[in-house]
Structures are given as structure tokens and as C-alpha cells.
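1. can't give you the sequence, but here's the structure:
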């Protein structure tokens, strides 16, 4: 039975109250606004005597009316007013369990744990099962806040009075946080204790945790130890674990086992999971075959996710025509392609070396009401960079800027790397400076594509200084390769003071210079009669980098 139905079944039978007039809810909310702060300011205080503005509504009280008050926008913003009304209502009326669930949800959503806690005792007086159901909400609320320690502490302090809902909630919180060992410990404690036997939901939660972390063997072992009949969700969870690991034979065998044992029949989720697995692991033909079996044998209708999984596999394999045919079929089935569908096709066109068609499809998407995002542009920009069409790649970046889209680091870095490789360093430096304005400040890799190449260009060190300043301002610092390139660049341009300063900064930071950079520095210093300075830098390097093998550096020093 669904939880909501179970709660309704637990509700006590009460006489129908007089039918409230249409204006009753606004009147109650208006009355709540007139209450002094002391009436609702202390969430743990005992109920105060009902003030006249609320007492006049007593003849119209019902569980439905209380729910309407709690769920009103006013009380959703001010949960303590809702709590005051709830406590007043329970002082003279027996409310349904759904009312307790609603007020607990509201208080927990505002982190009023202390205010919600006494309501558990009141709920327990009406029905123990409902108390356990509400207790599970506390555990889930701690988990939503990321307070795993708080969830465990709260659970352990009340474990003996809690049932399957609460035990299931703590398992879900731990699995979501990837604390699979602790989840297994709680599960094993349930088995050993025997007071609360793990149900199929508990088994499925733990199986999901194992599969999520790729521990499929542990998931298999637990599935084999099931002390209850697995349901469809259990099978689908295990099948998904197999598919993520590429164990497609085991996934298909699990489907066969499901059918042969008569536990349940595969559904659309089962087949979509299998199709995604085949597509992800480079078997688009088997993915299509799986969909045909789904429709023909099992009479199941593919949904958007199913079609997208097939299209993704075909596009990744370069079968754009096959993917286009599937898109036409999904339209005939009344399912319109979404952003993911179109993005797959764009990627497929780029995989087959057709970036112009992919760019045209991006424009067509916008005309059909599906706005492309930055991920959709990614394959087009990277393909243009791959084939050396940098002007088109830059134009695509500009188009993203006009649309207000923020490119990912990888897109900027692909363009920067291509520009640097082509020697278009002024454009690369300009793009680096523009990145913050376009919503994506450069990362270390962005600078590393440009600065070392710029160091090798005559007259490029002024730009290098500007970029290194911007780099440090962004929280990044050069590495050994970048430092060495800068030393060589300054030496090449005869700026020995700058070269020495960069070298000392590098050694101070614990970076070993390239032999070529040290040789350039020594040669430059000796050429202007500063042999002693070269020897001092060598000795300083030995002191600051004691683990560095100095043989090659010493030979260079001796040669000069």
C-alpha cells in the first residue's frame, strides 16, 4: 500500500464539521497576523489559551482546514504561526495523521527541529506506525542538510522505538552520502537484532549504494541473500549497476531471471537502462534491437529517455542518418526532441567531420524553440579547433556570448591551445583577458597554453608580464615549465635583472629549473661580466632544493 494511502487509513473517524464559509481560510490567516509575537515566538512553549480571534473558528475546524492553513503561502513563510494554529487546533480536535506530517515537514524545512520534536510524542499517542513515519522525516531532514553525524545521532538515540520507515530513512541518507560501510553496519544490525526486519526497500537501498560506487559484486551478493521477494525496483537497480560497469551480459541475465522466476516483468525503465548501457559501451545496434524487443514483445512504449539513449549511441558511432530516422520516429510517437536529443545530433555531426551542419543545426534548434546551451556548442567549437578553422571557432564563442551563455573552461582552453599552436598569440592573449567578462575566469591551464609560447616570441615578454600578473590575481601561480620559459624569454631579450628575479622566485617556490633555462641564465650573466652572480645563484639553488641532482647544472656552470 502506498505511504499516502496508509496514512489516510490511519486517520481516525471524526464527525463531519459544519461546512465552513468560503472566507474562513483568509479570515484565519488574517487573525494569525494579529497575534502578538509571544504567542508564536517560543516554539517549544506549552499552548497558550486560545485567543478570541481563533476561538471563533472552532465550530469550523477540520483536518482539511488545518492542512489548508499549514500549506498556505503565509504559513509556509512563517512556520511558527502555523505551529501556533496547529497546537491550538489539537487542543480541542483530533486531527488526521496527514496534519502532523504537514506541520512536521514545514518545521523541518525551516530547521526548527526542537519545535517539531514534541509533535512526535503526540503522533505516537495516536498511532505508533505514524510516529515512525514522522521520525523518518527527521532523519531525512538531517541528511538534506548534509549533517550525517546528526542523522545517525538522532537515529541511535531513539532506535529502540523506531520501525522500518526510520531504518529505511537512515539507510537512504547514508547511501546518498556514499557511506556504504556504515549503511551496511546499520543493515546488519537490523538483521541481527530481529526487531525490525529489513524489507525489500531496505535491501534495494543498500544494493543501490553498492552499485553507485561500482561495487557490483557486493550488490550481487546482497541480492542473492534477499530474505524477501525482490520487486521491479530491486531488479532495475541491479541492472543499472551492471550497465554502468559494462557488464551487459549480466544485465540481460538479470532480466531473464526476473521473468523466469515470475518475480515481475520488465518495464520501460528496465529497457531504457539496458539501451543506455549498450549505447554507452559502443553497441548501438544492440541498443536498437533492445528497443524493438521492448515494443514488439513486451508492448511497452519508449519514452523520451529511451529515444535519447538510442540516438546518443548512434551519434557516438557516427551514424547520424540512423539517429535522424529515430528522431523522426519519436515525433510520430508524439514525443518531441529536447535539448539532449538535439545535442546528441550536433555531437554526431561533429564526430563525422561535419561542423558546419552542426552549427546550422544549433541555429535551427533555436528557431524550433529549443535553446542550445553551452554543452551543445562544445563539440562544434572543438571540431573547428581540431581542423584549424579558428575564425569559425571564435565566431561560435562570440555567438554564445550574444546569447548570454557561459562557455566551460574546456571550450576556451581548446581555442587558446589552437591559437597558440597557430602562432596567433595576440588573439590568444586578448581572449585570455576577455574570459572574466564572458563569465569564465581563466584557470591555470588557460594561461599555460599561452604564456610559454609567448615567451619564445621576440618582444613578447611585456605581454607575459601582464598575463602573469592577471594569473596571480586570479589565485594561480606559474609551475616549473612556465617559470623556465620566462627565464629563457627574459634572457633572450637581454633583461637579465628580470630573468634573475624570476629564477629566484622559482627556486624559492621549490621548483627546479629546466637545464636549458639555467644554461640561458648563466650564459646571459657571463656575457655581461656577472660570473659571480651566476655562481651565487647556483649555490642558492643547491641550498633551496637540497634533493635536486646538481651534476648537470654544475657542468653548465663550469663550461662558462
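-> All right, it came through fine. Nothing here was measured: the structure is a model prediction, and the numbers come from that model. Numbers count the residues shown, from 1 in each chain.
2. only C-alpha atoms from now on, for both contacts and neighbour counts.
-> Will do.
3. nearest residue to residue 152 in space, please, no chain neighbours.
-> Spatial nearest neighbour of residue 152, excluding adjacent residues (C-alpha to C-alpha, 6 or more residues apart in numbering): residue 170 at 7.2 Å.
4. and the gap between the residue nearest to the spatial centre of the chain and residue 191?
-> Per C-alpha atoms, centre = their mean, the C-alpha nearest to the average position across the chain is that of residue 176, at 12.0 Å. Distance of residue 176 to residue 191, computed by C-alpha to C-alpha, to the nearest Å: 21 Å.
5. one more: residue 291?
-> According to C-alpha to C-alpha, residue 291 and residue 191 sit 40 Å apart.
6. same check on residue 31?
-> Distance of residue 31 to residue 191, given as C-alpha to C-alpha: 52 Å.
7. got it, and residue 502?
-> Applying C-alpha to C-alpha to residue 502 and residue 191 gives a distance of 65 Å.
8. check residue 69 too.
-> Distance, residue 69 to residue 191, by C-alpha to C-alpha: 42 Å.
9. more neighbours, these two?
-> Just comparing residue 69 and residue 191: by other C-alpha atoms under 10 Å the higher neighbour count belongs to residue 69, 21 against 14.
10. residues contacting the more buried one?
-> 25, 28-29, 75, 82 (C-alpha atoms under 8 Å, 6 or more residues apart in numbering).
11. now those in JSON lines, with distance to residue 318?
-> Formatted as JSON lines, those follow (distance: C-alpha to C-alpha, whole Å):
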{"residue": "25", "distance to residue 318": "61"}
{"residue": "28", "distance to residue 318": "64"}
{"residue": "29", "distance to residue 318": "61"}
{"residue": "75", "distance to residue 318": "55"}
{"residue": "82", "distance to residue 318": "58"}
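12. coming back round to it: ok, the residue nearest to the centre of the chain to residue 144 distance?
-> In this view, residue 176 and residue 144 are 10 Å apart by C-alpha to C-alpha.
13. what of residue 522?
-> According to C-alpha to C-alpha, residue 522 stands 60 Å off from residue 144.
14. here comes the other one, which I'd like you to weigh against the first:
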């Protein structure tokens, strides 16, 4: 049987290839897999003979790199993984290590192929704490809490409770679906049974759960217990407290807590509470105070407040002031901010400033989002400036390489049709 061109590459490589050789081998295997092109988990009709040329070169690093390369097509990765699991011949007695299983499970779960990932773990008896915790999160975050709990109990029995990754995973799932009392029951088991020692993630997950329902007092008690047990809190812990204060309507206390953490040297990002506060005036004030706290706002912090102001009536002057501050701090405008500006000026009926922001974005090859584009066309047509609206559309299509022309054309046509009916 004639061997594919990839065979030439395989023959020239040593058992332990250099990084450049590894890349060549990964490319050769990928080409071979694309020729086979498996489209389901267990393709019966495919002959893996062409892959056998690569068996002398297999090691865990090569397998992991091939799996990563197959990100767009998980079935090709799975076909390769299964082939490498059952090598015949197997000249170097290769077998997958734990890292290989992590790589294939991560890929399958990223494509929501939960049953296939589950079957693979069961087939190979790979019920490690880390691997099963990934399955627990995948099921739980997709809304299948029942399966998440089932797999938690399965790994807990196999590992005799010594499964901290899975404990943390199931707590995160329960908190996400607001089953705080059930999560607390699981947490109490950890503490009472003392089979594993809770870490910062364990405590922070529960603190986040209490803060989601505004129970800041319970969250703070848990924070104290965390410190007494010698577990050091992290940024995520404090952000959970901050969000809890905001949920409970204690925005002033949230700002005070934020300021205290900054003074203590914590590198907190103001954006994590600006949205939660829900009060733009206080958010603007906090953003201006951040510099005095020794913590320079980042682009996302500015963007959060600026876009919030753009959605509020009568606050575009404040927007202009904050944009000036942001530019002075060395940050550049991005597509999100330009879209907010265009939308905000349109809402204010200021077609001159809206057009200025629009053209500025075009000059930087940024595409205004569809909603703001619709607002803009609506404003221009309403003011009888149809020709100007059509011209800026043409300029955007000509100069912005990422624009989806068909989608924007439909929005333009809809607005033109709507306004033509009003005449």
C-alpha cells in the first residue's frame, strides 16, 4: 500500500524530535487526519493504517500538540487519540499519560460533547479528581445539575472523598444555579469530615454564593473563618464581598471596602464593582477617585462607565470629559467605545458628533456595531440626510476590512424603507 506524503516526514524524524521537528510531525499527522476526515466518535469505516507510520515517534508532548491542533474538529482529535490508545504495532510501548487525557477531555467539553467525554473516561477508567471535576463543571454550567451531582458522588466514592477539585466544582455549580443551601450542606461536609482541606477557591465559591443573595454578614463570617484556618484570601474573595455589598444595596459601603483594599495594596479593578453599583453618579465618582487611591483605571473600567453614561439621557458632556481623561492616561479608543459614542450621540440627537465619532472609527478600521449603526441611520434619515447615511455606509464597507457588508446593508435598507413610508 502506498504511503501518503506525510510518511517522508515521519521517516526523517528521530525518536525525540526537536521543537521544529515536532511542529513538522504535528503538521504531517494533521494532514493525514484531514485525509481520513472522521465525522463521528467511532468511525467504523476508516482504516488507520496510514497513521501507523507515526507510531515510533509518539510521546505525550506530540499527542497533546496534535490534539490542540484539532480544535476545529474534535472528531479528528478523538480518532487520533483512540488510535494511539491501541497501537499495533507499538514499538516504544507508548501509552497516554494524565496530561493527554486532560487535553482530549478539555477539547471535547469545549465542543459540548459531554456524552463522548463521559464515555471516554468510563472506557479508560480515568476517574481522576481533576478530570471528573471538568465533567462536573461542564454538566452543571450547561444546566444539567443532576448529572453534575451524580458524577461528584461517583468520584467522591472512588477517591474516598479526597477530591478537592471536584468538591470545588460541585460547589461552583450549586452556587451558579442559586442552590445556596445545598452548597452550604456540601461545604459543611468538607469541614466536618475533614477528608480534604478547603482552599481559597472553596471558601471564595461559598462567599460568592452568600453574596449573590445579599447575605454579606454570612460571607464575612466565612472570610474570618478562612483566615483563622490559615487560608489566604485572594482578589476573587474580595471582589465577591464587593459584589455582595452592591447586591444588598450598600453601594457606599462597597466603595469604602474597595478603597480599603486598595490602601492595603490589593490590585483590584474598579470595573468589578462599577456595574454592580448600578448608580452612575457614584460609579463616575469612584472612577475619578481611583487615581487618588494609587490605582490607575484600565480601559475596561473607563469603557464600563462611559458606555453606561452613553445609555443615559443628557450625560454626553460627562462622556466627553471621561474620554479626554482616558486619552490623557494613555488609552486608545476601541470598537466598543466608538459604538457606545455613536449610539449615545444618536440618542441625544447630535448627528454632527455621531458622524464625527463614526468617521473616527472608520479611520482606525473599527466597525460600529449593528445596533449603533441602526441608531445612526435612523437619526440621519429622520433629519433628511439619507445621502450622508448611504455615503458613510459605503465608506465603512470600503475601508473597514472586518465589516459584514450584507448584515449592515439589510439594516440600512430597513431604515430607508421605514423612513420612505413616513414621507
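-> Okay, I see it. This one's a predicted model, so the numbers in the text were calculated from it and none came from an experiment.
15. hmm, the residue nearest to the centre of structure 1 is touching residue 210, no?
-> No: Residue 176 of structure 1 is beyond contact range of residue 210, at 11.0 Å (criterion: C-alpha atoms under 8 Å).
16. what lines up with residue 54 of structure 2 in structure 1?
-> Superposed on structure 1 with TM-score structural alignment, residue 54 of structure 2 falls opposite residue 159.
17. that match in helix, strand or coil?
-> Using DSSP: H, G, I helix; E, B strand; the rest coil, the structure places residue 159 of structure 1 in helix.
18. repeat for residue 372 of structure 1
-> Following three-state DSSP, residue 372 of structure 1 is assigned to coil.
19. which position in structure 2 pairs with it?
-> Under the alignment (TM-score structural alignment), residue 372 of structure 1 pairs with residue 268 of structure 2.
20. just checking, its match touches residue 237?
-> No: between residue 268 of structure 2 and residue 237 there is no contact under C-alpha under 8 Å: 10.9 Å.
21. can you give me the helices for the stretch 451-560 of structure 1?
-> 461-473, 480-492, 496-508, 515-527, 531-544, 551-559 (DSSP state H, counting those that start in this stretch).
22. residue 342 of structure 2 and residue 335 of structure 2: what is the separation?
-> 11 Å.
23. now do the shared contacts for those two.
-> With C-alpha under 8 Å, 6+ apart, residue 342 of structure 2 and residue 335 have common neighbours residue 368.
24. measure how buried the closest residue to residue 236 of structure 1 other than its chain neighbours is and give me the count.
-> Using C-alpha to C-alpha, 6+ apart and skipping the chain neighbours, the partner closest in space to residue 236 of structure 1 is residue 270 (5.7 Å). Residue neighbour count, defined by other C-alpha under 10 Å, stands at 20 for residue 270 of structure 1.
25. now do the one 4 residues further on
-> A count of neighbours around residue 274 of structure 1, defined by other C-alpha under 10 Å, yields 28.
26. check residue 361 of structure 1 too.
-> 18.
27. so it touches residue 344, yeah?
-> No: in this structure, residue 361 of structure 1 is not within contact of residue 344 by C-alpha under 8 Å, at 11.2 Å.
28. enumerate every residue touching residue 412 of structure 2.
-> Contacts of residue 412 of structure 2 (C-alpha under 8 Å, 6+ apart): 374, 377, 390.
29. from residue 351 of structure 2, how far out is it?
-> For residue 412 of structure 2, the distance to residue 351 of structure 2 (C-alpha to C-alpha) stands at 16 Å.
30. likewise for residue 300 of structure 2?
-> Counting by C-alpha to C-alpha, the gap from residue 300 of structure 2 to residue 351 of structure 2 is 26 Å.
31. in terms of neighbours, single out the busier of those two.
-> Set residue 300 of structure 2 next to residue 351 and count neighbours by other C-alpha under 10 Å: residue 351 wins out with 19 against 14.
32. next up, the contacts around the more buried one.
-> So residue 351 of structure 2 contacts 345, 376, 379-380 (C-alpha under 8 Å, 6+ apart).
33. just give me the closest of those to residue 81 of structure 2.
-> Using C-alpha to C-alpha, residue 376 is the member of those that lies nearest residue 81 of structure 2, at 51.6 Å.
34. residue 346 is in contact with that closest one, correct?
-> Yes: counting by C-alpha under 8 Å, residue 376 of structure 2 touches residue 346, with 5.9 Å between them.
35. ok, these two, which is more surrounded?
-> The neighbour comparison of residue 376 of structure 2 against residue 346 (other C-alpha under 10 Å) goes to residue 376, with 28 against 25.
36. what about that one, distance to residue 370 of structure 2?
-> To residue 370 of structure 2, residue 376 of structure 2 is 10 Å away according to C-alpha to C-alpha.
37. I'd like to know how many residues surround the counterpart of residue 339 of structure 2 in structure 1.
-> Counting by TM-score structural alignment, residue 339 of structure 2 lines up with residue 445 in structure 1. By the measure other C-alpha under 10 Å, the count of residues near residue 445 of structure 1 is 14.
38. contacting residues for residue 445 of structure 1?
-> Counting by C-alpha under 8 Å, 6+ apart, residue 445 of structure 1 has contacts residue 413.
39. so it is in which element?
-> For residue 445 of structure 1, the host element (DSSP states H and E) is helix 444-455.
40. quick one: contacts for the match of residue 372 of structure 1?
-> Applying C-alpha under 8 Å, 6+ apart to residue 268 of structure 2 gives the contacts 235, 239, 258, 261-262.
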